[in-house]
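[1] Sequence first, predicted model second:
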Amino acid sequence: MKKTKILILSAMLVSTLFSCQKLVEIKETDLIAGDVALKTITNNEQGIIGAYAAMNVEMGILLNAVFADEVVTADFYNAATVHEWQYTSTDISIRDSYTAFNLYYRIIDRVNRVLAALPTATAANATDEAKRSRLRGEALFLRAFCHFELYRYYSNSAVGTDLAMAYMETPSLQPQARITVAPYFQKLKADLAAAKPLLPTDFSGTNVYRATQAAASALQARTALYLKEWNDAVTFSTEYINAVPLASRANFPGIWTDANSSETAFKLSRTASLGGRIGSLWRATSASASNIGGITWTISQKLWNMYDQANDIRFSSYAKDEPLLVGSGRKYTRLITKYAGTAYGTAAENVADAKVFRTAEMYLIRAEARAENNDLVGAAADLNALRAARINGYTPVVLASKDAAISAIMDERFKELAYEGHRFWDLKRRNLPVVRITADLPQVNAATTLPAGNFRFLLPIPNAEIQANPVIQQNPGYTN
């Protein structure tokens, strides 16, 4: 009897295991997996377009403004921990507004899947076949770009033995440890070198919204700047400058209204229907032409004072003192207008494309690299060329020393690249402090300075990532 029961139970167990195995093997009918979704060249192009669509440089723009000295709090203030440098690894503002992990590793995973599928993807015709190479170049460029952004958030060191991040070259759900700067950038530079010849040289029309050879040169130049590889910084920035001239003073304001794409070889398309209101980082949309939206952040007094307000075209393109706000009871009447879009109360208010690379940045990269190489004449030539294109009646300067040159270039980066996502990271890579003037303090007792070398120049690895990934290392200064 016992033997019979055992045999029956064994048969039931085998039957159950067999049934479970069969259920596991049944393919879902509503799942479009990678082997189907990326079967054709057209599918893969859609995958690349999806990667572009996920790009969000706005997070970096806001971070660099709020954490540094580009803005002052206006009508509302709910960012005290980040603006006053009190954030921790569990800070809600860091978690909700400044976490680069989900954003960039998600894009990296998408392009890695495209890279895996492309070699065997079906081409419908000769045009598709030719497109295969371009898509590979774009995927490699995007992978390099996203890894560089992760580095700026969580590493930003030129020391080869310091920690960078995990460099993902294949899709994986396995926990990943951080690697050091030297091998990280060996991989990143290899991706860019492989991508560059596969990308188009034409960056006009719709190509400005996709990677081109000029965009690859720009990322190579930016990478070399951060790594302090000065000769490479000169080489790659010169490639971009030769391909994309500086805007004239007449054309410069049109960059920010998207009337033209001067200086720009790569930007991200933004529309009102898809939530592309970059200007809403600083100010809400308006109820009407006269009822201006609430102001969250406005231009700092420090930055306001930096410009030759009568002659510098950047001043009137980036900010204004709004007469409509005078006597309105608002705390500030000054507005950041760099991404203002169309008029108050209109459909495209605060809508503007996100400019990723501009010629002005390349001039400043080359100037800094030349100064570091003690080529003060070359550094002055770049600085003077940029200022002459921006300032009416500008008188060229001579740079007397390397220190004077670097100081002038950093001031120029502050003015030229304001609200483009550079200031905080620039101060970090130059080992300089953030210094706010008294007029820009959010509270009477707020600190004026984040000292050079402070651990908060690097963001904490998010607490959720620490909990999910047992092999990842936290940045110094933070606990979990």
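    Okay, I see it.
[2] When you work out contacts or count neighbours from here on, use the C-alpha atoms and nothing else.
    Will do.
[3] Now T448. Nearest residue, chain neighbours left out?
    With sequence-adjacent residues excluded and distances taken as C-alpha to C-alpha, 6 or more residues apart in numbering, T448 is closest to R436, at 5.0 Å.
[4] residues near that neighbour, how many?
    When neighbours are counted by other C-alpha atoms under 10 Å, R436 registers 21.
[5] V14 versus the residue nearest to the spatial centre of the chain, what's the distance?
    By C-alpha atoms, centre = their mean, the mean C-alpha position of the chain lies nearest to V57, the distance being 3.8 Å. Using C-alpha to C-alpha, to the nearest Å, we find V57 at a distance of 55 Å from V14.
[6] before we move on, what about L432?
    Taking C-alpha to C-alpha, one finds L432 at 69 Å from V14.
[7] Looking at the two, which one has more neighbours?
    Each of L432 and V14 has its neighbours counted (other C-alpha under 10 Å); L432 has more, 16 against 11.
[8] okay, now the one to match up with it:
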Amino acid sequence: MNKLIIITICGVLLFSASSCKKFLEKAPDNRAELSTAANVAKLVASAYPQAPYAPLGEMYSDNVSDKGPNATGINLDLPFPQMYKFEDVDEDSYNTPAAFWNGAYAGIAAANQALEAIEKNDIGPSANPYKGEALVARAFSHFLLVTFFAKPYDPDGANDTPGIPYILTPETNPYVKYARGTVASVYAQIEKDLEAGIPLLKGGEWQVPAYHFTPAAAHAFAARFYLFKKQWQKVIDHANQVVPNGDFTGSIRNYPAAASLTTDGTAYANFFCNGDAKFNLLVHEMDARFQRTTFFANRYAFGPAVYSWYTASNVTGTKFYTVGFTYSTGNYTLSKLREFFFVTNAAASIGYPMLQMPLLTTDEALLNRAEAYLQLGNYDGVLADLNMCARYKFTTYNPATMAVTLAKAKDFYKVDGVPADDKTALLNTILDFKRWTFMNEGMRYWDMIRYKMPIKHLLIANDNSESYITLEANDNRRVFQIPKDAVQLGGLQPNPR
């Protein structure tokens, strides 16, 4: 990465090997040829984050734990020990906050280049779906950035704390200074792009729809966005447009179908990342090293303490279908993300690993709708959505014994023998369903910041004594630090510490 390019990737780098390697698509070789809708469509295929947010989201959540000094087969590869201890990471290599920052802005740069090409070349209505895709993709990457690098949006607050730079034009000058704006201004521009982009997607045709912001994917993103804004009816309205008639039957992750694949980690990952699966609304590939022993065999990662929660009985009265692949004792991976090797020189066996991961799914849209129903007092709708989710999470589902009920939820989440109130019980059920469903995918962090949950990490000393690092809701360290190059060379204000 050229250190002089602080935020976006300069135009000539947009089609680097790491920016667009779809299975069935290639970017045009010459930007001067971006005068047709077909070529713009190829460019927009790279308008997505070029690095995963999963390392950030997992490490700043309760999905990781200290395996202890006596654990076997562990490593201390950076940046995971640093992030586990909530320390700022100065490096910009794989799995770091800076890597995600740069990767997200690379996608934004491609979106802006596509939008400029459409405008300058006056391509006409045939480019509308790709203009819509570029607008929604631009909103999506900015949304991811603001959730990790700025304080959470508060619907009842001023939201006048620093946001992140919202880039609206292609970058041609690597020395531009940027302003962060505010959380409020970033959210306003996200909503503007989203509302402008979604209508344009109608009638679009994509060779591999799951690699693009189709209308269904865009509505799923909108449901997530309005969940953060606590505009509950909009969450429901958009979730209902993800699948026909708002009926998710047969359209979410089907664990009985995955059960036969447990002996083959590659096949299992292919199941979760399959672009043809109804549950995958947006899948993307990126140059990344997340699903490797660097993370899963790290001392501070997804170990026995978290895996025991993942495999435990839940509010249904029994266990969801679970699987864990191990590198050595206590070092688990759920093998839900697909890694493949992209060969750049077959004769020399040179290349790099690419990580394929789902970015938007029907499961999330369904559970987001359940949360919106809860906040609007529609408990019957909540239970219906929870049971829609649950019925596909067992190898064999028996509704007579495995259904979610209000009575079960209140009893399961009781405190000191006192049953939880109705709303608390159902909210905990929704959040736990989401935690379980998206384990290892980096999404738990968002629920923790939205509900101001303490982020508590165990530390085990050499004598096996235990202590904790806890980030309360007002702790500045809950927000990731702006990369040092963006601060030192780009002139951005760092987050307070």
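    Yep, it's here. For clarity, every value in this text was computed on a predicted model and none was experimentally measured.
[9] And the TM-score, once the two are fitted together?
    For this chain pair, the superposition-based TM-score is 0.74 by TM-score structural alignment, normalised by the length of structure 1; 409 aligned residues with a C-alpha RMSD of 3.7 Å.
[10] still on that earlier bit, distance check, the residue nearest to T448 of structure 1 against A68 of structure 1.
    Taking C-alpha to C-alpha, one finds R436 of structure 1 at 8 Å from A68 of structure 1.
[11] and H147 of structure 1, what pairs with it in structure 2?
    Here H147 of structure 1 is matched to H142 in structure 2, going by TM-score structural alignment.
[12] Hmm, its match is touching I190, no?
    Yes: between H142 of structure 2 and I190 there is a contact at 7.1 Å, judged by C-alpha atoms under 8 Å.
[13] ok, which stretches of the stretch 101-250 of structure 1 are strands?
    In the stretch 101-250 of structure 1, no segments count as strands under DSSP state E, counting those that start in this stretch.
[14] do the stretch 351-480 of structure 1 as well
    Under the criterion DSSP E, counting those that start in this stretch, the stretch 351-480 of structure 1 carries strands at the ranges 354-358, 434-435, 449-450.
[15] just so I know, which of those lies nearest S10 of structure 1?
    strand 354-358 (64.9 Å; C-alpha to C-alpha).
[16] Against which helices or strands is that closest one packed?
    Applying 3 or more C-alpha pairs under 8 Å, 6 or more residues apart in numbering; DSSP states H and E, one finds that strand 354-358 of structure 1 contacts strand 264-268.
[17] burial measure for Q46 of structure 1, as a count.
    15.
[18] same deal with the one 5 residues further on?
    A51 of structure 1 is surrounded by 21 other residues when neighbours are defined as other C-alpha under 10 Å.
[19] what residue of structure 2 matches up with it?
    So, by TM-score structural alignment, A51 of structure 1 is matched to A47.
[20] Apart from its chain neighbours, what residue comes closest to its match?
    G107 (4.1 Å).
[21] and the one you found, what does it touch?
    G107 of structure 2 sits next to S19, S46, A47, Y48, P49, Q50, A137, R138, S141 when contact means C-alpha atoms under 8 Å, 6 or more residues apart in numbering.
[22] From N440 of structure 2, how far out is the match of A51 of structure 1?
    Distance of A47 of structure 2 to N440 of structure 2, given as C-alpha to C-alpha: 24 Å.
[23] With L383 of structure 2 instead?
    Counting by C-alpha to C-alpha - L383 of structure 2 and N440 of structure 2 are separated by 26 Å.
[24] Next: A188 of structure 2.
    For A188 of structure 2 relative to N440 of structure 2 (C-alpha to C-alpha), the value is 30 Å.
[25] Quick check, N270 of structure 2 in contact with F340.
    No: using C-alpha under 8 Å, N270 of structure 2 makes no contact with F340, being 10.4 Å away.
[26] More neighbours: which of those two?
    Taking other C-alpha under 10 Å, N270 of structure 2 and F340 do not tie; N270 has more neighbours (20 against 13).
[27] From what I see, A37 of structure 1 and N43 are in contact.
    Yes: assessed by C-alpha under 8 Å, A37 of structure 1 is found in contact with N43 at 6.3 Å.
[28] For the stretch 1-150 of structure 1, just list every one of the helices.
    Remark: helices assigned in the stretch 1-150 of structure 1 by DSSP state H, counting those that start in this stretch are 2-25, 34-37, 41-54, 58-67, 80-83, 92-97, 100-117, 126-154.
[29] buried stuff in the last one?
    For helix 126-154 of structure 1, burial by neighbour count (16 or more other C-alpha atoms under 10 Å) applies to 128, 131-154.
[30] Which residue is the nearest non-sequential neighbour of R330 of structure 1?
    In space, R330 of structure 1 is closest to D75, 6.9 Å off (C-alpha to C-alpha, 6+ apart).
[31] Report the contact partners of the one you found.
    G294, I295, T296, W297, R330, K331, Y332.
[32] of those residues, buried ones?
    G294, I295, T296, W297, Y332.
[33] Return the residue of structure 2 aligned against P462 of structure 1.
    Aligned partner of P462 of structure 1 by TM-score structural alignment: P483.
[34] Tell me how many other residues crowd the residue lying closest to its match once chain neighbours are set aside.
    Spatial nearest neighbour of P483 of structure 2, excluding adjacent residues (C-alpha to C-alpha, 6+ apart): A98 at 5.2 Å. The number of residues packed near A98 of structure 2 is 24, by other C-alpha under 10 Å.
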